[in-house]
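# Could you look at this predicted model? Sequence included:
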Amino acid sequence: MHPSLRRTRNILDFALSSLLRRRGRNLSLLLVYTLVVAVLASLIFFVQALKREARLVLGQAPEMVVQRMVAGRHDPIPTAQAEAIRAIRGVREVTPRVWGYYYDPVYGGNLTVMGQEGGGLAADSVLIGQGVARSMRVKEGDMISLRGYTGLPMLFSIQKVLPAESELVSSDLVIMALPDIRTLFNLPEGQATDLMVRAGNPRELPTIAAKIVERFPDARPILKSEILRTYDAIFDWRGGLLVAVLASALLSFVIFAWDKATGLSAEERKEIGILKSIGWETSDVLLLKFWEGTVISLTAFLSGVLLAYGHVFFFSASLFEHALKGWSVLFPRYRLIPTVDAYQLGVLFFLTVLPYTAATLVPCWRAATVDPDAAMRS
């Protein structure tokens, strides 16, 4: 074996034995260190996984949605505008959509009600999501009651409960026939909630949106790319908000780690003096302390990342899922697809491992440069 490798191995063996001699202190530091890394890594994994799910879900979303704005509010749009928009060069298809939100006072949750034309959906029948079925404790074939615009209840038969695979987008969803949803929300014929626009060439969407606004000044075109950016911004903001809430705990850890790393005990100073007296160089002592700090920080980092991975992708981030998912009552049940952002994980590594490892070298360098006799008498 090369002499330098043998020297490094011997120093590493001595560093491990030194850590085991002070196992109580090092285990307490390792526990706190691991928990902090696990919380931060959980946030990173969860936010990135939610972003990925949002991109997958919105991959099937319409390329453009056109809404009508009245006094700064979303208002029903005349379906006659669909023909005028369809005549714009580059537009392939325009489909009116009828949907809305229904607040259920019994369960305290908002339902997303959508109208469907055809598709084998009978009158006075509905398709419901898994979250709706759980909240109302109903199943296929049961009846549910929704209060209409007039205040009178409307009874619907549950034709089907949507599969669990689609729960991320259908948990709070109720689908009914177009005549039923128009009666429920008192939306007359000739009006729609919005218009779904598809273009022959997606690169022409900004130009088409500009032409729509030019023809209909009260229209608001919303592109799918804008929705994706909004979702990314929302998840980043919510993740940052949780980090801000945990800032006091992170600051406490920084103070704790700095005190442990920079506060050499009398025993450690005596040990350094003994090592210097038997022929160790200052570089050997620094390498010893470097390996001690590296072992603790790397163990904490890897353990924290593994804990975070299990917490997010096997236990659905149960500690802070309600703060990041965004549903008020009807939380969907689904398992996130593992997604690891190497860049953010690298940033976490540099922010947690390198500062602690570097902090261990400063006091050791000071102790290693003093006279061995003075170090052993201190």
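Here it is on my side, so go on.
# C-alpha from now on. contacts and neighbour counts both.
Fine.
# Is it correct that residue 57 is in contact with residue 167?
No: using CA atoms under 8 Å, residue 57 is not in contact with residue 167; the gap is 10.8 Å.
# who has more neighbours, the two?
Between residue 57 and residue 167, counting by other CA atoms under 10 Å, residue 167 is the more crowded of the two (18 against 13).
# Quick one: residues contacting residue 30.
Residue 30 is in contact with 296, 297, 299, 300, counting by CA atoms under 8 Å, 6 or more residues apart in numbering.
# ok, the spatially closest residue to residue 316 that is not a sequence neighbour - contacts?
Using CA to CA, 6 or more residues apart in numbering and skipping the chain neighbours, the partner closest in space to residue 316 is residue 335 (6.3 Å). Contacts for residue 335 (CA under 8 Å, 6+ apart) come out as 313, 314, 316.
# can you map out the helices along the stretch 201-350 of the chain?
With DSSP state H, counting those that start in this stretch, the ranges of helices along the stretch 201-350 of the chain come out as 205-215, 224-245, 247-262, 266-277, 282-313, 321-325, 342-368.
# For residue 324, see how far away the residue nearest to residue 316 is.
Per CA to CA, to the nearest Å, residue 335 is found 15 Å from residue 324.
# Give me the residues contacting the helix or strand where residue 7 lies.
Using DSSP states H and E, residue 7 sits within helix 3-21. If you take CA under 8 Å, 6+ apart as the criterion, helix 3-21 is touched by 26, 284, 287, 288, 289, 291, 292.
# rerun that using 7 Å as the cut-off
The contact list for helix 3-21, computed with CA atoms under 7 Å, 6 or more residues apart in numbering, reads 26, 288, 291, 292.
# this is the comparison structure:
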Amino acid sequence: MNRSLQRHLNILDFALSSLWRRKGKNLALLAVYTLIIFIIASIVFFTQALKREADLVLQDAPDLVVQRMVAGRHDPIPVSYGTGIAAIRGVSEVTPRFWGYYYDPVTGANFTLVASDDQELKPEAISIGSGVARTSRISIGDFLPLKDIKGSPVLFSVQKIFPSSSELVAADLIQLRQEDFQRLFDFPAGRATDLAVSAGNPAELETIAAKIVHDFPDTRPILKSEMIRTYDSVFDWRSGMVLVVLAVAVLSFIIFAWDKATGLSAEEKKEIGILKSIGWETTDVLLLKSWEGIVISLSAFLFGVSLGYLHVFFFSASLFEHALKGWSVLYPEFKLTPVIDPYLICLLFLLSVGPYVAATVVPSWLAATVDPDAAMRS
């Protein structure tokens, strides 16, 4: 066996035995260290997985959404605008969309109502998401009462419940016929909530948006890329808020770890003095302490990341899913597809393992340069 490799293996074996002699303190440190990495890794995994789900959902979104703005607020847009927009070069299709929000005072949840062009949907019948069915405790054939704009209840029969596989996008969704939607909200005739625009060439979207604003100054075009950036920003903000809340715990751990790493005990100083007196060189002592730091920090990193992975992708991040999913009452239930960003994992590794190993080696180097007799008498 290579002599250098054998040297490292011998030092590693001694480092493990040295750590085990102080197992109480080291196991406590390892537990706290693992907990912090577990929390941070869980947040990273969950945020990245939600971003990926949002990207997949938005792949089916229209290339461009046109809204009408009145006094800085979103207002129903005349359907006739679609004719002028469709005449713009590069536009392949313009579709009016009818949708809105409905607050249910019984459950305290907000439902998203969308007018559907499904010909199989009967008058005063609705298709609902699994979240709506679960929150309202209804099933196919039951009735869901919704109040119209005048406060009069309208009974809608549940004709279909969307499968749980679509719960991320359809948890709070209620689909109904366009005439039922207009009657429920007393929606003005000849108006739509917004216009969905499709373009033949995605590279022309910004030019098309500029032409729409020029021809219809009271409109606001929203590109698909802007929607994706908005979702990314929202998830980044939510994960950042959770990390801020945990900042005190993280800071406490950093202080604890630094104190442990930099404040060598009398027993550890005596051990270094004995090793120096029996022929160990300073480089050997540094290797020993480096291996001790690597064993603790690398074990905590591997345990923390593995537990975070299991927590997010097998247990749906149950500890803080409500803080990151964003629904206040109606929470969707879905399994996330595992997503691992190598850059973020490497960054977490460098920020968790590197500083601790460095904080372990520096004070050990200072102790190793002291005369062995003085170290053993300290």
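That came in fine, so what should we check first? Since the structure is predicted, the reported quantities are computational estimates derived from the model, not experimental observations.
# For the two chains, what TM-score is obtained?
After superposition, the two chains reach a TM-score of 0.99 (TM-score structural alignment, normalised by the length of the first structure), with 378 aligned residues with a CA RMSD of 0.8 Å.
# Where is the longest helix in the first structure?
As assigned by DSSP state H, the longest helix anywhere in the first structure is helix 23-58.
# three-state assignment of residue 92 of the first structure?
Following DSSP: H, G, I helix; E, B strand; the rest coil, we place residue 92 of the first structure in the strand state.
# whoops, I mixed them up, residue 187 of the first structure
Three-state assignment for residue 187 of the first structure (three-state DSSP): coil.
# how deep is it tucked in, by neighbour count?
Using other CA under 10 Å, residue 187 of the first structure has 17 neighbouring residues.
# again with residue 116 of the first structure
The number of residues packed near residue 116 of the first structure is 19, by other CA under 10 Å.
# my read: residue 311 of the first structure touches residue 317, true?
Yes: counting by CA atoms under 7 Å, residue 311 of the first structure does reach residue 317; the two are 5.2 Å apart.
# So for the first structure, the centremost residue is which one?
Nearest to the geometric centre of the first structure sits residue 47, at 1.8 Å (CA atoms, centre = their mean).
# Contacts only, for that one.
If you count contacts by CA under 7 Å, 6+ apart, residue 47 of the first structure has them with 235, 239.
# just to confirm, which helix or strand has the nearest residue to residue 143 of the first structure once chain neighbours are set aside in it?
Leaving aside its sequence neighbours, residue 143 of the first structure sits nearest to residue 157 (CA to CA, 6+ apart; 4.6 Å). Using DSSP H and E, the element containing residue 157 of the first structure is strand 153-161.
# And the helix or strand that comes right after that strand, what's buried?
The first helix or strand that comes after strand 153-161 of the first structure along the chain, using DSSP H and E, is helix 167-170. By 16 or more other CA atoms under 10 Å, the buried positions in helix 167-170 of the first structure come out as 167, 168, 170.
# swap in stretch 5-21 of the first structure?
For stretch 5-21 of the first structure, a neighbour-count test (16+ other CA under 10 Å) marks 11, 12, 15, 16, 18, 19 as buried.
# The third one and residue 290 of the first structure, how far apart?
Pointing back at residue 15 of the first structure there. 9 Å.
# Repeat that for the first one.
The gap separating residue 11 of the first structure from residue 290 of the first structure is 10 Å, by CA to CA.
# Enumerate every residue touching the residue lying closest to residue 261 of the first structure once chain neighbours are set aside.
Using CA to CA, 6+ apart and skipping the chain neighbours, the partner closest in space to residue 261 of the first structure is residue 360 (4.9 Å). Contacts for residue 360 of the first structure (CA under 7 Å, 6+ apart) come out as 261, 262, 289, 290, 293.
# since we're on the last one, how many residues are nearby?
One way to gauge burial is a neighbour count; for residue 293 of the first structure, by other CA under 10 Å, it gives 24.
# which residues does residue 36 of the second structure contact?
Residue 36 of the second structure neighbours (CA under 7 Å, 6+ apart): residue 250.
# for the one 5 residues further on, same thing?
With contacts defined as CA under 7 Å, 6+ apart, residue 41 of the second structure is in contact with 305, 308.
# again, only this time at 10 Å
Residue 41 of the second structure is in contact with 35, 47, 301, 304-309, 311-312, 344-345, 348, counting by CA atoms under 10 Å, 6 or more residues apart in numbering.
# what's the mean distance for the helix or strand hosting residue 111 of the first structure versus the second structure?
Element membership of residue 111 of the first structure [criterion: DSSP H and E] is strand 109-116. Averaged over the aligned pairs, strand 109-116 of the first structure sits 0.6 Å from the second structure after superposition, using mean CA distance after the TM-score superposition for the first structure.
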